[in-house]
Structure formats: C-alpha cells, structure tokens
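Undergrad: starting from these lines, generate the structure:
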Amino acid sequence: MKTITTDELQQRIESGEQLNIIDVREAEEVAAGMIPGAKHIPLGEIEDRAGELDSGQPYYMVCRSGARSGRASDYLNEQGIDATNVEGGMLSWNGETHA
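TA: This next block holds a predicted model:
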C-alpha cells in the first residue's frame, strides 16, 4: 500500500496542488473539522460509492489514525483506483481544517 505522511500532504496542498482527498471518518468525526477540499465518504459507504471516483485520478485517504483509511485504500486499489493512505490520519494533521 502506498502511504504519504501528513506533513508531505500538507506541503503539497500548500504548494497549490489540487489533490483528491477522501475523508472516511464518520459524520460526527468530520464535524470537528476536515482537511480543506476533502470529500467525505464514510468507510461503510466506500464500496457503494467507489463509482463516484475516477480511476484515472489519484486519491489520498484519511481517517482519524490511518487504520480505516488503510482499509479503504486497500479496497480501492483492488478496484483499480489509485489510492494512497495518509499515515497517522487527522491525529497527525497540523494544517488547517474546516467544518
């Protein structure tokens, strides 16, 4: 599984890169703040909503600590979607967030 650190992800965002970030946490967790520009697809909905993702685009998967996003990344990679797990998740995120 491909991984990226939160610091690397933050640097790429701050440099102006347009990244496809998927937050797989539950609604009550994302209410506390998400990475700006992230799309919310709870882990339990990934299988049903994978069709919303473009197989020609890379995606960065984030959760609270990196475990659920790792499962989501594994599943999406099996479906032919380029998914990278964000190590440490939101617990390691030092950048800005929005509700």
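Undergrad: for the rest of this, base every contact and every neighbour count on C-alpha atoms.
TA: Fine.
Undergrad: mind listing the helices for the protein?
TA: According to DSSP state H, the chain carries its helices in the segments 6-14, 27-30, 46-49, 67-78, 89-92.
Undergrad: for the residue nearest the centre of the chain, what are its contacts?
TA: Centroid-nearest residue in the chain: residue 61, 2.3 Å away (criterion: C-alpha atoms, centre = their mean). Residues near residue 61 by C-alpha atoms under 8 Å, 6 or more residues apart in numbering: 21, 22, 23, 24, 69, 70, 72, 73, 83, 84, 85, 86.
Undergrad: to compare against the first, here's the next sequence to fold:
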Amino acid sequence: MREMSCPQVTIRELKQKLFAYDDVQIVDVREIDEYREGHIEGATLIPLGILPYRLEEVDRNKEVVLVCRSGNRSSQACELLRERGFYNVRSLQGGLSSWTA
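TA: A predicted model of the protein is given here:
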C-alpha cells in the first residue's frame, strides 16, 4: 500500500476560513450514524465507501476540506479525489476528534 500524501488543513486554518466565509466545501466522509452524533455545521455527508459514486456533489470550484473521525478516511478520500482530477483538496488534521476537543 502506498503512503498517502494529502495536504492537510489545521483546525485553526479551517475555523478562520469559515469565519471569513471563504469558498470552502466541507465533505464529511464518515458513516451516517457517526455524522448524526456530531459534525461540522454545513458539512456535506458523503461516506467514503460511496464517494466514487457521488463525485458530482463535490464542487471543483471550491477548496474541499475532507473530514472523518481521526484523519485516516479523509486522507483516503483526498487521494481518491486527486486521482479523479480534484486538486484543491485537503484533509482536516486530526479529524472531528480534534475539532471537538
């Protein structure tokens, strides 16, 4: 298995972007039950397993920040999107666990 090389965004950077109303799409790649337990307001839920089938919901014109619980699945989602031509994609460092801490 090859090493994931997804660029990351820190919690602080993302909060600054949201506060400034930057053009950012947050895509939560966790499962629906995890999402219901808590998520970043305004995030689009697209579980990792079905992401390849819902690419039309990811906006190529925005910076895309991928979120999961700890950063593993979001890094996988980032690689998948980059392989399909999405280049302005980053993973939230530490995932939702860090966001809520």
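Undergrad: returning to what we had before: tell me which of the helices of the first structure approaches residue 36 of the first structure most closely.
TA: Nearest to residue 36 of the first structure among the helices of the first structure is helix 6-14; the distance by C-alpha to C-alpha comes to 9.2 Å.
Undergrad: residues of that closest one that come out buried?
TA: By neighbour count on 16 or more other C-alpha atoms under 10 Å, the buried set for helix 6-14 of the first structure is 6, 9, 10, 13.
Undergrad: and stretch 18-34 of the second structure, by the same measure?
TA: Neighbour-count burial for stretch 18-34 of the second structure, counted by 16+ other C-alpha under 10 Å, picks out 24, 25, 26, 27, 28, 29, 30.
Undergrad: one more: stretch 55-75 of the first structure?
TA: Burial within stretch 55-75 of the first structure, assessed by neighbour count using 16+ other C-alpha under 10 Å, is assigned to 55, 59-75.
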